[in-house]
Every structure is written in structure tokens, then in C-alpha cells.
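> Pasting the sequence and the predicted model now:
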Amino acid sequence: MRLTALPAFQDNYIWVLQAPDGPAVLVDPGQAAPVLEAADQGLQPAAILLTHHHDDHIGGVAELRRRWPQLPVFAPEDERIALDCERVTEGDRVQLPGFAFNVLAVPGHTRSHIAYLGHDHLFCGDTLFSLGCGRMFEGTPAQMLASLRRLASLPPQTQVCCGHEYTLANAVFARHVDPTNAALQRRQKEAQDMRSRSRPTVPAVLASELQCNPFLRTGDAHIVEAVAARLGRAPTDEVEVFAELRRWKDGFRT
């Protein structure tokens, strides 16, 4: 499988997973133009996978459907996605010629957010980012933490394909929380080098995220100590660690 990240808007990625014989699955095409440009170079879409209802992830679908009227679209069960599509949810399996994806419910960023896992790739939208996680627009800390734990339990070689190029900004916050983490320091340097050459910093390998991402390490002593210092007391549990870490990140300024 060949994976390509098509840049869209300021920092979005439209993921393209291409089979050896040519057809490709598109993930979260918030903008049609990058896909249409790729099609002019030979891209043949086989299907669209949508992770959640935000317009920067679904906004290009209508125009793409005008180009390819029979293109199947898979989306979560959410009335805010007003498209003709096949609704999928937890436990479903998307089967296409040459492709197979398991559907995972990962609420938190939105209440109906899903992820697609297949071919060692995790398309997780705005739930998990490299060195960070999504904001909780609709879910609770307990829901978001449960979703992140679920993703953290996937095979360590899984390629984490998230929806935005946020790694450098996330690295600054992660280093603030966990300044002595050598693996995190290496990942930050790697990401800086990638961006200096205009390369995407994702996909990230899950094994690396488990070492570096503070939102996947809410039980780690260094993260707990940092949150305790901020709270002025020991946190009651990992949900509170996560909730305070997310609040901290929401208000963080470099």
C-alpha cells in the first residue's frame, strides 16, 4: 500500500491509501481541489472514509461526488453529515476491493467520531495527533481518555494518520510537561527536520507516541507529577490527570 498526505487548507491532511493496482481510498477530504489535482496525475478514487462531521473533513465530498457520482462514502451515524453515504459504527467492517478497515468508535472530539483501522494504518481524524490529542468539543474527559487508551492498545507498528499537521506545536507543550524525556526530544528534532524540508511529520508510529505523547501517558509518574504541581495536589485518578492536561494545553501559549 502507498500512503500519501495531500495538504489542504492551512494544516489539514487528506489521506490517500493506494492499492498496488491503482485504486485509492480517500480519508476526510475537506477540500476537493487537492484530490482533483491528484486525479489529473492519475489518482483513481475507490471510496471516501469520513471520521467526523466537521466541515474541514467533509467539505469537499459534494464536489468530488459531482466528478465521481458513484463513489461510495462511509461516515459515522450523525445527522450533521448530510450526505448520501453508508453509515458505519463500532464493530463494522468496511470491505472494498483490495481494502478492509475495522471501524472504531472514538468519541471525545465529537460525540460520533470514528476511526478506521486497516493495513497497519489508523485513520483517526482529530482524536489522536502526534504528540497530542484533539480538543473535546462534545465529549467528556472520561470518554476521550477511553478513546485514547483504546488507540494506545493497538499494535505498536500501527501508522497513526491524523487529520492535521500539529506536531511541532504539540512538541513544545509536551516538552514543557515532560522536559527530561529523551525520546520526546528526539521526536521533536525529527519533526523539525521534516518540516524544514516541507515534509509531513505524520504518519507517526504508535510505538513512538507511547514513549512521547503525554496524552497517552496519563499514568506515567512524570506526567502525574507535572499535573500535580499544576493542581497543587495529587490528582484523584487518570481521568483528572487527562482533564487537567487537556485544560493546560487549551490555554498554553509559547
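Structure received. The structure displayed is predicted, hence computed values, not measured ones.
> contacts, neighbours, all on C-alpha from now
OK.
> can you map out the strands along the stretch 151-254 of the chain?
With DSSP state E, counting those that start in this stretch as the criterion, the stretch 151-254 of the chain has strands at 159-162, 204-205.
> hang on, I meant the stretch 1-150 of the chain
2-8, 12-18, 23-27, 44-49, 73-76, 86-88, 93-96, 99-105, 114-118, 121-125, 128-129, 132-133.
> want to throw the strands of the stretch 151-254 of the chain into TSV with mean neighbour count and distance to Asn102?
Listed next are those as TSV, based on neighbours: other C-alpha atoms under 10 Å; distance: least, C-alpha to C-alpha, whole Å:
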stretch	mean neighbour count	distance to Asn102
strand 159-162	25	15
strand 204-205	20	19
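> closest to Ala171 out of those strands?
Of all the strands of the stretch 151-254 of the chain, strand 204-205 sits nearest to Ala171, with 13.0 Å by C-alpha to C-alpha.
> just so I know, which of the strands of the stretch 1-150 of the chain lies nearest Glu165?
Comparing the strands of the stretch 1-150 of the chain by C-alpha to C-alpha, strand 12-18 comes nearest, at 6.4 Å.
> And the closest one, what does it pack against?
Applying 3 or more C-alpha pairs under 8 Å, 6 or more residues apart in numbering; DSSP states H and E, one finds that strand 12-18 contacts strand 2-8, strand 23-27.
> Tell me which of these sits most buried.
Mean neighbour count (mean count of other C-alpha atoms under 10 Å) peaks for strand 23-27 among these, with a mean of 23.
> hey, where'd the helices end up in the stretch 101-250 of the chain?
Counting by DSSP state H, counting those that start in this stretch, residue ranges of the helices within the stretch 101-250 of the chain are 141-152, 167-177, 182-196, 206-212, 221-231, 238-250.
> for the ones you listed, which one sits closest to Gly91?
Nearest to Gly91 among the helices of the stretch 101-250 of the chain is helix 141-152; the distance by C-alpha to C-alpha comes to 13.4 Å.
> Now do that closest one and strand 121-125, the angle between them.
160 degrees (axes from the mean of the first three to the mean of the last three C-alpha atoms, to 10 degrees).
> Show residues contacting helix 141-152.
Contacts to helix 141-152, defined as C-alpha atoms under 8 Å, 6 or more residues apart in numbering, come from residues 105-109, 127-128, 136, 206, 210, 215-216, 239-240, 242-243.
> let's bring in a second model and compare:
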Amino acid sequence: MAAPKPEIRTFLCRSDNIGVLMRDPATGACAAIDVPEAAPVLKVLDETGWRLTDILVTHRHADHIEGIPEVKRATGARVTAPAKAGGAVPEVDVAVSEGDTVRVGDLAGQVWETPGHCADHVTYWFRDAGIVFAGDTLFTLGCGRVMESPPETLWHSLTRFLALPDGTEVFSGHDYVLSNARFALAAEPDNENLKARAEEAERASRENRFLIPSTLGIERATNPFLRSTESALARAVDLSPGADPAAVFVALRAWKNRF
């Protein structure tokens, strides 16, 4: 018999950060994925009655960790963070690296090191639940800005997501979907799946909701950065069809930076 799916709550933090709580219904254990600010996390915990046991940190940037001390004081949650973040993440109890396993009750997640946005970034892949917490590596219709590495490093990290099943739910750290959709349409204006997704993003914005989670299948069909293997994207950045996908990605990311 398959294990029950985890319960998930997503909510806005700061101006465009996405807060996520994941609860294991079998044990009651509950994790926050990053803590951009304390108040929204504590509010949702109060509304749901969930007991926070864990905080899973994707990377050390302030807009993902600044609420940790207050939330830990209020809940006693265990803080798991990338080992490569060193002392930059407060209140760390467990440091993790590539190949480690994290547990939230009976839910088990694999740690991937996914550098590119920053050197310490990790992703948490809960295989049995069909969920991946991508932080600022992969966004709905986009990807993170390259900050601490050659852009090819981020491309290598993104290729790991391409191996996941289409139904995998992707939870990312920000809601940038409207700006991402505008860029994606500029890069691939004839993509019918993308046109429909952009219209969906506009509806979601009008209805005060966001398209997180997405799925790998949707992102594979619409996200230009995951589609760097496609001839249409190579042509969009003045490269020949069949060009090295890493080179296409680098050109796309540079274009997005100027967009």
C-alpha cells in the first residue's frame, strides 16, 4: 500500500518569496522549506495546528534564512542546512552534503548539491512523495540568477532535474512567473504550450495565487532554460541548431539578465 502523500501549504513571504510547509500525515512531523520571514510561517502553523519539527534550508541568502532564529525559538525545530554554507546559516543542527538523506517523520529526501545561484545551494528530492524543493535553482518558467560560479555550473545543476519524472512537483523559492513568462515568450514565441502557460500565469496573478508548485513535465515543455537542447532556443540566441546546450543556456541566461 502506498504511503499517504504529504500535506503541503504554500504562502507568500516578504514580497515574492514562497513559504512552504510539508507535513507527514503518518507521524505529524512537519518541515518548513527555508524561513524567509518568521511571521507568515508561524501564522500558517497556527492556522493548521501543525507542529514544526524541521527547517530545511536550501541556501544561505538572507531572504531565505532571516526568520530562522524566531521560528526555532517558537517551535524548537531542528535546522538542517548545506554544509558548504559554513556559519552563514543561524542555529544549524545538521549540516548536509551531496547524497545525504533528510527525514521528516517517515518522509525521506535526498540531498543534491545544486550550485550556480550560489556555491552552497542544495535541493531536496523526496522521491517517494514525487516532490522536489528547488529553492532558487529552478523556478516556474525560469531559473536562478548566476552569482558565484560560471553559468555552466547552473546548467549542470538544472540537468539533474531533467532526469526526474514528468509528474514531479517542483516547489521553488520565489514567484517570478510573470516576468519569467514574458522572457520565455520572447525566446520561444511559437511554443503553444508556453502561450497557454503564460495565459494561466496571468489568470493566477489576477486571482492572487501562484503557479507553485509546477511539475517537471510542464517545465520541460515551457521553461526556456530547461529547453536549451531545443533548436528553437539555439536560434533565438543566434546559435546553430545542435549547438552545445550549455552554450545555449549561457546565452539565454545572459539575455535574461538584460531583459
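Looks like it came in fine. Here the structure is a predicted model, which means the values were calculated and not measured.
> Let me have the strands of the stretch 1-150 of the first structure in a markdown table, adding distance to Ala174 of the first structure as columns.
Shown next, in a markdown table, are the strands of the stretch 1-150 of the first structure (distance: least, C-alpha to C-alpha, whole Å):
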| stretch | distance to Ala174 of the first structure |
| --- | --- |
| strand 2-8 | 24 |
| strand 12-18 | 21 |
| strand 23-27 | 27 |
| strand 44-49 | 30 |
| strand 73-76 | 31 |
| strand 86-88 | 34 |
| strand 93-96 | 34 |
| strand 99-105 | 26 |
| strand 114-118 | 24 |
| strand 121-125 | 20 |
| strand 128-129 | 12 |
| strand 132-133 | 8 |
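> counterpart of Val57 of the second structure in the first structure?
Taking TM-score structural alignment, the alignment pairs Val57 of the second structure with Leu50 from the first structure.
> Go ahead and confirm that match touches His57.
Yes: using C-alpha atoms under 8 Å, Leu50 of the first structure is in contact with His57, at 7.1 Å.
> got any residues that touch both of those two?
In contact with both Leu50 of the first structure and His57: 28-29, using C-alpha under 8 Å, 6+ apart.
> So for these two, which residue has more residues nearby?
Set side by side, Leu50 of the first structure and His57 show more neighbours around Leu50, with 29 against 24, by other C-alpha atoms under 10 Å.
> Distance check, the more buried one against Val202 of the first structure.
For Leu50 of the first structure, the distance to Val202 of the first structure equals 18 Å [C-alpha to C-alpha, to the nearest Å].
> How about Gly125 of the first structure?
From Gly125 of the first structure across to Val202 of the first structure, the span is 12 Å (C-alpha to C-alpha).
> Those two: who's more crowded?
Using other C-alpha under 10 Å, the more surrounded residue of Gly125 of the first structure and Val202 is Gly125, with 29 against 21.
> What is the equivalent residue in the second structure for that one?
Checking TM-score structural alignment: Gly125 of the first structure goes with Gly135.
> Isn't its match up against Thr123?
Yes: at 6.7 Å, Gly135 of the second structure and Thr123 qualify as touching, with contact defined as C-alpha under 8 Å.
> quick one: common contacting residues for the two?
Common contact partners of Gly135 of the second structure and Thr123 (C-alpha under 8 Å, 6+ apart): Thr58.
> which non-adjacent residue is nearest Val177 of the first structure?
Leaving aside its sequence neighbours, Val177 of the first structure sits nearest to Ala226 (C-alpha to C-alpha, 6 or more residues apart in numbering; 6.1 Å).
> just Val89 of the second structure next, same as before
Nearest residue to Val89 of the second structure, sequence neighbours excluded (C-alpha to C-alpha, 6+ apart): Arg60, at 5.6 Å.
> Just give me the neighbour total for the one you found.
Using other C-alpha under 10 Å, Arg60 of the second structure has 23 other residues around it.
> likewise Gly167 of the second structure?
Gly167 of the second structure is flanked by 13 other residues according to other C-alpha under 10 Å.
> now it: how far from Ala129 of the second structure?
In this structure, Gly167 of the second structure lies at 11 Å from Ala129 of the second structure, with C-alpha to C-alpha as the measure.
> so what's Ile131 of the second structure up against?
Counted by C-alpha under 8 Å, 6+ apart, Ile131 of the second structure has contacts 125, 168-171.
> Please identify which of those is nearest to Leu194 of the second structure.
Once C-alpha to C-alpha is applied, the member of the contacts of Ile131 of the second structure that ends up nearest Leu194 of the second structure is Val170, at 17.2 Å.
> what does stretch 164-171 of the second structure contact?
Applying C-alpha under 8 Å, 6+ apart, the contact partners of stretch 164-171 of the second structure are 130-135, 139, 212-218.
> Oops, could you answer that again for stretch 186-193 of the second structure instead?
With C-alpha under 8 Å, 6+ apart, stretch 186-193 of the second structure has contacts from 185, 195, 221-222, 224, 232-233, 236.
> By neighbour count, which of these wins?
Going by other C-alpha under 10 Å, Pro224 tops the contacts of stretch 186-193 of the second structure with 29 neighbours.
> Skip the chain neighbours and tell me the closest residue to that one.
Ala184 (5.8 Å).
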